[in-house]
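**Q** sequence first, then the predicted structure:
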Amino acid sequence: MSSGYRGRFAPSPTGDLHAGSLLAALGSWLYARRAGGRWLVRVEDVDTPRELAGAADRQLAALHAFGLRADEAVVRQSERDALYRDALEDLVDRGQAFPCWCSRADLAPAGGIHRACVRAPDPSRPPAIRLRVADGTRLRFVDDVRGPQVQEVDVEVGDFVLFRADGLWAYQLAVVVDDAAQGVTHVVRGADLLDSTPRQILLQHALGLPTPGYAHLPLVVDEAGRKLSKSLAAMPVDPADPLPALRRAWAALGQSPFDEPGVQYSCEWLERAVAAFDPSKIPAIDAQP
């Protein structure tokens, strides 16, 4: 019987599964299994210009080879346009979202932060749609790994984009709608998304959606401190030999080694890892591969 916990791993198909994405997948899977819950996989493929052909299928095949198998059918954001449109229309109808023709260059003097439109409506080109962030909007939450967090959303982020001028859905809207639609109760992901969380909680409030718990895992960085996915060191993990990569991800999660006598397959290793997993040991600092 499920505990009611519903976690997820939501990769973007911009490349093959590497050490950083494996760490996020393993961490979210361990949280779900430790809680006796369900673990979902969602392909976040709305940013089509950044997508690499075949990457999503290779990522899913690698997860399967590592023994990280979703408990429900895999969801693809590219097939959920109607859900996002309904949410956006609701916000616009209630005056909580508005069209904006400002370009990045227009907003550069303000550090890219939108507080008021500086460009007049231009009927010759489509606008972006932004969430209206009220003055004095401060968002607080407690992260399971990083502790108490606070963000002055109005001055640090401003009115943020929900639908892009190029016709693509913005990450913030899609992820909030999908987490609610899939009943996700806990979001366990990389710390590179920590500063997005206040925006997502604000959007959940605006849409009347529940707010899940959050845990942001350490990133895998190279010797220069760059996120691995941005580094030349972002080599794919080897699905044909999963145990070494799983052990490295386990260590990066701050976990103590456990006995592995007779372990030959990833499913055996994962079973023992669940029993040994201690979330309180996860470091709030990044790790090198």
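**A** Yep, that arrived.

**Q** from now on I want contacts and neighbour counts done on CA atoms only, so please keep to that.
**A** Fine.

**Q** where do the strands sit along the stretch 101-250 of the chain?
**A** For the stretch 101-250 of the chain, the strands defined by DSSP state E, counting those that start in this stretch occupy 128-131, 138-143, 147-152, 161-163, 186-190, 213-217.

**Q** who wins for proximity to Ser12 among these?
**A** For those, proximity to Ser12 was assessed by Cα to Cα; strand 186-190 is nearest, at 12.4 Å.

**Q** looking at the strands of the stretch 101-250 of the chain, which is closest to Asp16?
**A** That would be strand 186-190 among those, by Cα to Cα, at 16.5 Å.

**Q** what's the angle from that closest one to strand 213-217?
**A** Strand 186-190 runs at 20 degrees relative to strand 213-217, counting by axes from the mean of the first three to the mean of the last three Cα atoms, to 10 degrees.

**Q** ok so, going back, would you convert the strands of the stretch 101-250 of the chain into a markdown table that also reports distance to Ala105 and mean neighbour count?
**A** Putting these into a markdown table (distance: least, Cα to Cα, whole Å; neighbours: other Cα atoms under 10 Å) gives the following:
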| stretch | distance to Ala105 | mean neighbour count |
| --- | --- | --- |
| strand 128-131 | 14 | 23 |
| strand 138-143 | 27 | 15 |
| strand 147-152 | 23 | 13 |
| strand 161-163 | 15 | 23 |
| strand 186-190 | 30 | 23 |
| strand 213-217 | 32 | 22 |
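
**Q** CSV please, covering those strands and showing distance to Leu207.
**A** Output for the strands of the stretch 101-250 of the chain, formatted as CSV (distance: least, Cα to Cα, whole Å):
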stretch, distance to Leu207
strand 128-131, 11
strand 138-143, 16
strand 147-152, 20
strand 161-163, 13
strand 186-190, 18
strand 213-217, 17
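
**Q** which strands and helices sit next to the longest helix along the chain?
**A** The residue-count maximum for a helix in the chain (DSSP state H) belongs to helix 19-34. On a contact count with 3 or more Cα pairs under 8 Å, 6 or more residues apart in numbering; DSSP states H and E, helix 19-34 meets strand 6-9, strand 38-43, strand 186-190, helix 242-252, helix 266-276.

**Q** structure B:
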Amino acid sequence: MDTSLREKSDFSPVRWPNHAYIGRFAPSPTGPLHFGSLITAVASYCEAKSQHGKWLVRIEDTDIPRIYPGSESHILRCLDTFAFEPDAPIIFQKDHLARYEAVIDQLKHCNLVYACQCTRKILGSNAIYAGTCRNLKLDFKHQAIRLKVTDQQICFEDALQGQQCSNLQQDLGDFVLKRRDGIINYQLAVVVDDHLQGVTHVVRGADLLDNTVRQIWLGHCLGYSQIQYMHLPLAMNAQGQKLSKQNLAQALDLSQAPQLLAQAVLALHQEPIEIDQPAIMLKQAVTQWDRSRIPQHQIHLSGIYQ
């Protein structure tokens, strides 16, 4: 691995003096926030604040064509209504596309990426990329850009899910950082921004668990510090479906914010909190927070979320 990239990078992360824990909530505006999003927000906020850390918010909107009209403003209204107060200005990724391009240029300089002309039709149903374009030395213009991976086991210890391991070459192959249409891939943007924001701990849903090794590998290639992860179990409705935008989960009803906040705390198997103003309820939730009570596998909402 060429470590010269560490010396060439001029991206310096935010330094948070006297804070060992910097967490974040990073929703994507591809639809309105739903109850599963609220569970993640509550868990990430309480985990950070219970450790006297900082809590940040980032809107992950690099996939501009998929932005759902009005969803960004809905996210901001939710944060305000539920009394979540970030400890730094909210970042919108689409305002910082140049920083991702700069990181890609650094990776090019160190021969860690290559241009790929493979279309979905060419790839078919293959789940593992075979490295078809790795040695073709194609021009980068109007092509996808893939990060090279190696044949090695990468492991990390998840705070809830335990040890997770993957060999990216065998399980996935070289993966895309920038699409042929110019859209910056989630994997690149999240790694760069976590680094620049000084994030030390990530709390998010288990549906993102299989992204983590990719992000650890990219962070390693860039010389970034290792992040600690906690992947929450998926929230399941009465029909056994996970709450998601794809399943058309109902948008949060802001007129019921105190009740929904109390239900989110119960869904995480925490001690009940009293119905009050959301700011007061969050303080109580932080005081009572106990990570060990969170279920490991699934959160069943039947009888909790109505």
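**A** Arrived safely. What you are looking at is a predicted structure, and each value in this text was computed from that prediction instead of being measured.

**Q** returning to what we had before: ranking the helices and strands packed on helix 19-34 of the first structure by mean neighbour count, which comes first?
**A** Most buried of those, by mean neighbour count (mean count of other Cα atoms under 10 Å): strand 6-9, with a mean of 26.

**Q** where in the second structure does it fall?
**A** Using TM-score structural alignment, the residues of the second structure aligned to strand 6-9 of the first structure are 22-25.

**Q** average offset of the matching stretch relative to the first structure?
**A** By mean Cα distance after the TM-score superposition for the first structure, the fitted stretch 22-25 of the second structure averages 0.6 Å away from its aligned residues in the first structure.

**Q** pull the distance from that stretch to the chain's centre.
**A** In this view, stretch 22-25 of the second structure has its centroid 10 Å away from the chain centroid, taken as Cα atoms, centre = their mean, to the nearest Å.

**Q** same deal with stretch 251-263 of the second structure?
**A** Between the centre of stretch 251-263 of the second structure and the centre of its chain there are 23 Å (Cα atoms, centre = their mean).

**Q** that stretch aligns to what range in the first structure?
**A** So stretch 251-263 of the second structure sits over residues 236-248 in the first structure, by TM-score structural alignment.

**Q** what's the matching stretch in contact with?
**A** Stretch 236-248 of the first structure is touched from outside by 16-19, 22, 26, 62-63, 65-66, 265-266, 269, 289, with contacts defined as Cα atoms under 8 Å, 6 or more residues apart in numbering.

**Q** looking at those residues, which is nearest Phe9 of the first structure?
**A** Using Cα to Cα, Leu26 is the member of the contacts of stretch 236-248 of the first structure that lies nearest Phe9 of the first structure, at 8.9 Å.

**Q** residues in the second structure matched by the longest helix of the first structure, start to end?
**A** Counting by TM-score structural alignment, helix 19-34 of the first structure sits on residues 35-50 of the second structure.

**Q** ok, stretch 169-183 of the first structure next?
**A** The alignment places stretch 169-183 of the first structure over residues 184-198 of the second structure (TM-score structural alignment).

**Q** and the counterpart of Val220 of the first structure in the second structure, what is it in contact with?
**A** In the second structure, Val220 of the first structure lines up with Ala235, judged by TM-score structural alignment. Neighbouring residues of Ala235 of the second structure by Cα under 8 Å, 6+ apart: 36, 242-243, 298-301.

**Q** and Lys281 of the first structure, by the same measure?
**A** 253-255.

**Q** a markdown table for the helices and strands packed on helix 19-34 of the first structure, including distance to Leu139 of the first structure?
**A** Shown next, in a markdown table, are these (distance: least, Cα to Cα, whole Å):
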| stretch | distance to Leu139 of the first structure |
| --- | --- |
| strand 6-9 | 23 |
| strand 38-43 | 26 |
| strand 186-190 | 17 |
| helix 242-252 | 29 |
| helix 266-276 | 33 |
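
**Q** so for Glu260 of the first structure, which of the ones you listed sits nearest?
**A** Taking these one by one with Cα to Cα, helix 266-276 is closest: 7.3 Å.

**Q** what's the matching range in the second structure for that closest one?
**A** Residue span in the second structure matched to helix 266-276 of the first structure, by TM-score structural alignment: 278-288.

**Q** from Val237 of the first structure, how far out is Gln182 of the first structure?
**A** Gln182 of the first structure sits 28 Å away from Val237 of the first structure, going by Cα to Cα, to the nearest Å.

**Q** ok, Ala287 of the first structure next?
**A** The value you get for Ala287 of the first structure to Val237 of the first structure, if Cα to Cα is used, is 16 Å.

**Q** list the buried residues in the match of stretch 169-183 of the first structure.
**A** 184-195, 197-198 (16 or more other Cα atoms under 10 Å).
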